[in-house]
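In: sequence first, predicted coordinates after that:
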Amino acid sequence: MGDGRWRTAGSALMRVIVVWAVSTLTMLVLAGILPDFQLQSDNGDSVTKIAFTAAWGAGAFGLLSALVWPVLVRALLIVPALVLGMLVFFLNGSLLLVALRLIPDGRGAANPETAVVVAAVMSAVASATSTALAVRDDNAYRRRLSRLADRRRRRSGADGGRSGPPGTVFIQLDGVGHDVLARAAAGGLMPTVAHWLADGSGHRLTPWRTDWSSQTGASQLGILHGSNFDIPAFRWYEKETGDIVVSSRPASALELQRRAIVRTHDGGLLTLDGASRGNLFSGGADQLALVLSMAARRGKGRRSRAGYFAYFSDPANAVRTALSFVAEVGREISQSTRARIRKDAPRIKRGGLYPFIRAFATVVERDVVVAAVIGDMFAGRTAVYADLVAYDEVAHHSGPHSRDAENVLARLDRSLALIAKVAEHTSRRYRIVLLSDHGQSPGETFAGAYGLTLKDLVRAGCGLPVPRRAQRTKSGSEARDAVRTALHRPVEEGGTDTAAAPSDPVVLASGNLGLISFPDIDGRATREQLDRRHPALLSTLANHPGIGFLLVRSEMHGSVVLGRGGAQTPVSELADGEGLLEPFGPGAADAVRRTDTFPHVADVMVNSMYDPATGCVHAFEEQIGSHGGLGGEQSRPFLLHPRTMSEPMASRMSAGPGADGELVGAEQVHEVLRRWLRECSGPQVPLTSDDADESGGADGTAAAAG
């Protein structure tokens, strides 16, 4: 053995000894603090004997964690992520109880509750100590990062360089608009992104334009599977089945993915040695973690849970994530309380389960996805697509330009920095591409501005009963007056008007996009049918100050767009920059025309008002940062890519680029990403199961440290 190997072995042995010593001291301190945790006999022991007992217990616990823990986690991969996250603590405590039983003479004892606490603290301290030692020893840190890469090179017979075809990591920053990213980088919130954008760094920022449905379901399906045809919104009603399709439901996501594959006759962007992490759809990848569409599948679909192994194989990861989770819950409660005291406007309620939902999105999902991406890079996979949803979740409730959302961007930038650092140590070169699926537009909610929901307004316009709070609003009163005038007689309070034969409408919201469907009208309802049944409805909606325009089909004129004061424009004659769509900017006319061709377009499509001066819209949901329709930053996401890749508009897209040269629609983005993957295609090195298994255990700790 050469001098270098002796030094490596000696350094590793010293780290083990130091971690063991620190763990022993931690166990001694905990034994002195916790009354139900003891390391001595009932008659008392000498200090030396107690120290020996602690050293024995710490050593046994460390060995069990190293040898038994990965096996336990692998056996529990069928357990859902949240359950597994909580179960980690009980399993960790159980390992400590076993370790205490291995101490001679039965001197170690703890009740189960105390064992969970002791195990969590010891795992966190041991991991922190090990990480600190590795960081201090730069060579050790580099060896730790590149161990799997070296093994793959030796196995494949490649030389020590990185001359093969590069892999590509696509990181989706959910909900981050082009302008938000540019401001965050320029303002110092995202130094990693700022470095990429700096002169000479070799990256280019390119905006693109969403379809009318500016939300993750439509955008990500188009990006990953090449088609988002017939996706009118985040949720919609399908008359032939009577079902409400919601993109965030596993069964719906699986069906939408199936429809896209049937339409394109292609498995998706990631079919060649790909990995899908934290997404709604698989993209055709074999390696899956936190993929919603696969959660609805049985048997083979369980492979998506294997990604958890990359994170939970190290119990310290769960401890750190749990502490960060609790801290994030406290941060949200503190921030919402301050906003309420300051009487910030606009503002929505942020109580109930929301603090925990936010903590899951900003901590748990981020940690697991980043760990999985790092594991994929060490495994040398060709294409990885991962979605980080933290900003989108916080911006919905705090606002896209709020300090809360800015803080999330700063933390996401640190995750990007970690991924970039790891890319320096992998056996395969990686190009990192950032992109978003949509942006977000700020604004007071429709209900906050007018005192009633879109559903209330629709029901009032149909002469159907509405809550008393809605009856007392100006909008509700005007709607009922319009119904009385149209019917030439009063509408009974709390009742329906049977002469008008009203059907109970299905009213759904996707950000500032509303969808109204009438289940008892076969096919797509026409304007004439609706005027006969509900003569005040369309005028009530079109003339409301919170609504920008309506899309409805006419028997006489084909599909038309309706606006205030009786304005009407056939869809075939729509043009950007004029008429009802003038405030909504370039691409609005084509977006409306395309959606009008969808089989499942709603009977009435409702887009909220948009104020170009403020960039504000009115969400029909309880969101002060929203997306889903037309208007403002929500329709302007971005691509951030190395300049070594070809220009996004280098070749003509199948749907044709926009008149202003921008990418238009998620399907065009899919073609760009597919072209970039083809440009780097080359012979692939098969991935073995040993590499995949080991990458999880090695990389989870590094990801959590970020």
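Out: Now that the structure is in, tell me what you want to look at.
In: rest of the way, CA atoms for contacts and neighbours
Out: OK.
In: just the element for the nearest residue to residue 191 once chain neighbours are set aside, please.
Out: Excluding the flanking residues, the one nearest residue 191 by Cα to Cα, 6 or more residues apart in numbering is residue 185, at 6.2 Å. Assessed by DSSP states H and E, residue 185 sits inside helix 178-186.
In: what packs against that helix?
Out: helix 191-197 (3 or more Cα pairs under 8 Å, 6 or more residues apart in numbering; DSSP states H and E).
In: buried residues in the helix it packs on?
Out: 191, 192, 193, 194, 196, 197 (16 or more other Cα atoms under 10 Å).
In: residues in contact with it?
Out: The contact list for helix 191-197 (Cα atoms under 8 Å, 6 or more residues apart in numbering) reads 185, 186, 188, 201, 202, 203, 204, 205, 413, 414, 416, 417.
In: just after it, pick out the following helix or strand.
Out: strand 203-209.
In: just to revisit the earlier point, which one among the contacts of helix 191-197 gets closest to residue 23?
Out: residue 414 (28.9 Å; Cα to Cα).
In: what about that closest one, helix or strand, and which?
Out: helix 403-423.
In: please apply the same query to residue 691.
Out: helix 689-705.
In: thinking again about what came up before, and the helix holding residue 185, which residues are buried?
Out: Taking 16+ other Cα under 10 Å as the criterion, helix 178-186 shows 178, 180, 181, 182, 184, 185, 186 as buried.
In: got the angle for it vs helix 403-423?
Out: 70 degrees (axes from the mean of the first three to the mean of the last three Cα atoms, to 10 degrees).
In: what sits up against helix 178-186?
Out: Residues contacting helix 178-186 (Cα under 8 Å, 6+ apart): 190-191, 193-194, 207, 401, 406, 409, 439, 633, 636-638.
In: what subset of those residues is buried?
Out: Buried among the contacts of helix 178-186 (16+ other Cα under 10 Å): 190, 191, 193, 194, 207, 406, 409, 439, 633, 636, 637, 638.
In: out of those, who's nearest residue 249?
Out: Nearest member of the buried ones among the contacts of helix 178-186 to residue 249, counting by Cα to Cα, is residue 439, at 21.8 Å.
In: helix, strand or coil for residue 86?
Out: With DSSP: H, G, I helix; E, B strand; the rest coil as the basis, residue 86 sits in helix.
In: any idea how far residue 356 is from it?
Out: 14 Å (Cα to Cα, to the nearest Å).
In: residue 232 now?
Out: 30 Å.
In: alright, now check it against this:
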Amino acid sequence: MVEGRWRAAGGAALRVVVVWAVSTLTMLALAGLLPDFRLQSDDGDTITRTAVTAAWSAGAFGLLSALVWPLVVRALLLVPALVLGLLVFFLNGSLLLVALWLIPDGRGEADPQNAVVVAAVMSAVASATSTALAVRDDNAYRRRLSRLVARRRTGAALGPDTPPGTLFLQLDGVGHQVLRDALDAGVMPTVAAWEATTHRLTPWHTDWSSQTAASQLAILHGSNHDVPAFRWYEKDTGRLMVGNRPASAVELQRRAAARTGEPGLLAHDGASRGNLFGGGAGQLALVLSVSGRRGPGTRSRAGYFAYFRDPANATRTAVSFVAEVCRETGQAVAARLRGDRPRVGRGGLYPFVRAFATVVERDVVVAAVMGDVLTGRTVVYADLVAYDEVAHHSGPHSRDAAKVLARLDRSVALIAKAAEHAPRPYRVVLLSDHGQSPGETFASAYGLTLRDLVRAGCGLPVPRRVRHGPSGAEARGALRSALHRPVEEGREERPARGAGPLVLGSGNLGLISFPDVPYRMSREEIDRRHPALLRTLAHHPGIGFLLVRSEEHGSVLLGPDGFEAPVDDLTDASGPLAAYGPGTADAVRRTDSFPHVADIMVNSRYDPATGRVHAFEEQIGSHGGLGGGQSQPFLLWPAELSPPVAAGEHLAGAEAVHRVLKRWLEESRSPVRAEEAFPVTGGVAPDKTG
């Protein structure tokens, strides 16, 4: 035991010496390359003296980084997280200037610009060297990963008989077919190896509202009742609910908990990372429903501190952020030069939104999950939003999106590597909350927005210039929280007195409400007020079908060519629903029962031959309604767990997914054979392709 401790101490000391030596050589090289960075006195020094000066400054910088940096980051915890990431260069450069100031006889000197460059290079080299030295040392590798988070597990130690933990990794917006194509093309080798050996893959069907707020609320809290879309208007309170706003997320989580009476999927020693909702977890990082809280004790924001306290991590993420902004700018220019169609604008703040989702949020979430694994957390649910954000603007089947999938695969591999060094075994479940469907936007295809079409049907003036509404991308809510933007935004969407109907878009799902009527209007009332409106919408070539309440038939579905049928009589083969696939009629009926369903629910046309829809937002890859890949996310689970459903059945609805994941957690605590938990007739194995 004592000998082992001495060996470990000796190995650690050797690594410190090697990192110090490499840092010293790096500083000498930079002093020779940068004209305004010197390590000599004005009269010049011998090579030996210069080397001693470099070693002194490298050691001082390393010591300051280890001791002072975590304190500086904790002091700045209330600074917007994205701003903190961008302050990395300045803070690191300041530490280097202090280190040079500590050199005896004033032999070190650098201007501020060079200090920033030298500090960044030094941090990167030290991090790379330390990591390389730890590759062959499991204990050192584990310690290195553990430093990515600033917490240690308390309580009883985990023993060899500890049941396995469970990791739920959500690849936001990755549809089943998109994943299948990526695995077959070799884009995601880690996930492909799992699917070919230890895991099984199947699709599942979303509700009508195919978006993160609805799906993840049900997956984590067991209910998404009364979530008709990504954004909707509630007449009884006058509130505009939007899925990626903290105030709405808090209220939705409260409603779900009240309906189910349960704390959530993650209530037992769980962690929620990068999600819209907490799931009852005790450990939270980048969770939207708690991000509106202020104060140094805000647990969700502590996830930023856990990551940025390491200057090497902070520097690497900041550099990657800048690189991603440049990458998006280059890809947008290339798409324009190639004349890609369909195409949407990718300027303004979008490059920074994309970089936040694909770099900052990914790095912080992955680091938090690795820390959870290395401390033996029982269950973790994490959302990686990178693909969803890029696919909205580049398309779900684009080269840009495929590159993001490859990077996500590397993140999954990194988490799996950390799990190998965990104090307990882990089962990794990959899943998505929805997919995406491609297609030209409604405004681009027909020259007017859904709002313009509604106003025309009501006989109201239509603006000459097309006005685009805000995007429903989930990453924007996280970015607003990171920037400390106000919780309530989008005041232009709030209904103004006398302004006519309120029209909201959620992907290719549109919601039309009449705010001056305190209840859900009927078809007959709408016809009396605006005789041409329903007919205009139902016969438009970009509209698939409408849902509206009827005084005579309860609720009815309206479609092209005069189609009309009571909702209670609908089947999946009914008129326009035939194109949308199985489960459509039940999804429509369920949404029709919600208290806050809009006066008119509009689903865009879907072409099953091309898989295309028309989004009512500025997105060429969209989700939110019915039609195509958006309604078919995936579930990839370890084969030792019981199948999600019995052979021949389909997994439909996010609430059903919650029940499956909950069952798997129970199996992990009390292992049972898969066939005992869910009999599969005839010995047929679960379908791997779905």
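Out: Received, thanks. Every value quoted in this text rests on a predicted model; they were computed, and no experiment measured them.
In: rewinding a little: the more surrounded of residue 232 and residue 356 of the first structure?
Out: residue 232 (29 against 17; other Cα atoms under 10 Å).
In: quick revisit: map the residue nearest to residue 191 of the first structure onto the second structure.
Out: Aligned by TM-score structural alignment, residue 185 of the first structure pairs with residue 183 of the second structure.
In: and for residue 672 of the first structure?
Out: Match for residue 672 of the first structure (TM-score structural alignment): residue 660.
In: wait, its match sits on residue 646?
Out: No: the pair residue 660 of the second structure and residue 646 does not pass the contact test of Cα atoms under 8 Å, sitting 11.6 Å apart.
In: so residue 552 of the second structure belongs to a strand, correct?
Out: No: Residue 552 of the second structure is assigned coil when assessed by three-state DSSP, not a strand.
In: what number of residues lie near it?
Out: 11.
In: from residue 522 of the second structure, how far off is it?
Out: Taken as Cα to Cα, the span from residue 552 of the second structure to residue 522 of the second structure is 9 Å.
In: repeat that for residue 410 of the second structure.
Out: 52 Å.
In: list the contacts of residue 162 of the first structure.
Out: 427, 428, 429.
In: neighbours of residue 135 of the second structure, just the number please.
Out: 12.
In: ok, now residue 158 of the second structure?
Out: So residue 158 of the second structure, with other Cα under 10 Å, has 12 neighbours.
In: identify the residues contacting it.
Out: Taking Cα under 8 Å, 6+ apart, one finds 376, 423, 424 in contact with residue 158 of the second structure.
In: which one (most neighbours) among those residues?
Out: Neighbour counts for the contacts of residue 158 of the second structure (other Cα under 10 Å) peak at residue 376, which has 24 neighbours.
In: so that one makes contact with residue 419?
Out: No: taking contacts as Cα under 8 Å, residue 376 of the second structure lies outside contact range of residue 419: 9.2 Å.
In: before we move on, back to that, for the next helix or strand after the helix holding residue 414 of the first structure, grab the matching residue range in the second structure.
Out: Next helix or strand after helix 403-423 of the first structure toward the C-terminus (DSSP H and E): strand 430-435. Matched against the second structure by TM-score structural alignment, strand 430-435 of the first structure falls on residues 426-431.
In: mean per-residue distance, the matching stretch versus the first structure.
Out: Stretch 426-431 of the second structure, aligned to the first structure and superposed, deviates on average by 0.4 Å (mean Cα distance after the TM-score superposition for the first structure).
In: got the contact list for that stretch?
Out: 164-171, 419, 633-638.
In: mind redoing it with 7 Å?
Out: For stretch 426-431 of the second structure, the surrounding residues in contact (Cα atoms under 7 Å, 6 or more residues apart in numbering) are 164-171, 419, 634-638.
In: can you count the residues close to the aligned partner of residue 106 of the first structure in the second structure?
Out: Here residue 106 of the first structure is matched to residue 106 in the second structure, going by TM-score structural alignment. Other residues near residue 106 of the second structure number 14, with proximity taken as other Cα under 10 Å.
In: and the nearest residue to residue 106 of the second structure once chain neighbours are set aside, helix, strand or coil?
Out: Excluding the flanking residues, the one nearest residue 106 of the second structure by Cα to Cα, 6+ apart is residue 41, at 7.0 Å. Following three-state DSSP, residue 41 of the second structure is assigned to coil.
In: could you do the one 3 residues further on as well?
Out: Under three-state DSSP, residue 44 of the second structure falls in the coil class.
In: that one: what's it in contact with?
Out: Applying Cα under 7 Å, 6+ apart, no residues qualify as near residue 44 of the second structure.
In: how near is the corresponding residue of the first structure for it to residue 450 of the first structure?
Out: By TM-score structural alignment, residue 44 of the second structure lines up with residue 44 in the first structure. Residue 44 of the first structure is 73 Å from residue 450 of the first structure, where distance means Cα to Cα.
In: just residue 20 of the first structure next, same as before
Out: Distance from residue 20 of the first structure to residue 450 of the first structure, by Cα to Cα: 64 Å.
In: cool, and residue 618 of the first structure?
Out: Distance from residue 618 of the first structure to residue 450 of the first structure, by Cα to Cα: 10 Å.
In: these two - which one has more neighbours?
Out: Higher neighbour count among residue 618 of the first structure and residue 450: residue 618, with 31 against 19, using other Cα under 10 Å.
In: give the contact list for the counterpart of that one in the second structure.
Out: Counting by TM-score structural alignment, residue 618 of the first structure corresponds to residue 614 in the second structure. Residue 614 of the second structure is in contact with 439, 440, 441, 442, 508, 542, 604, 605, counting by Cα under 7 Å, 6+ apart.
In: circling back: ok, average deviation of the helix holding residue 185 of the first structure from the second structure?
Out: Helix 178-186 of the first structure sits 1.1 Å off on average (mean Cα distance after the TM-score superposition for the first structure).
In: angle of that helix against strand 430-435?
Out: Angle of helix 178-186 of the first structure versus strand 430-435, following the same axes, to 10 degrees, is 120 degrees.
In: quick one on the thing from earlier: which of the contacts of helix 191-197 of the first structure count as buried?
Out: 185, 186, 203, 204, 205, 413, 414, 416, 417.
In: return the member of those residues nearest to residue 320 of the first structure.
Out: The closest of those, once distances to residue 320 of the first structure are taken by Cα to Cα, is residue 414, at 16.1 Å.
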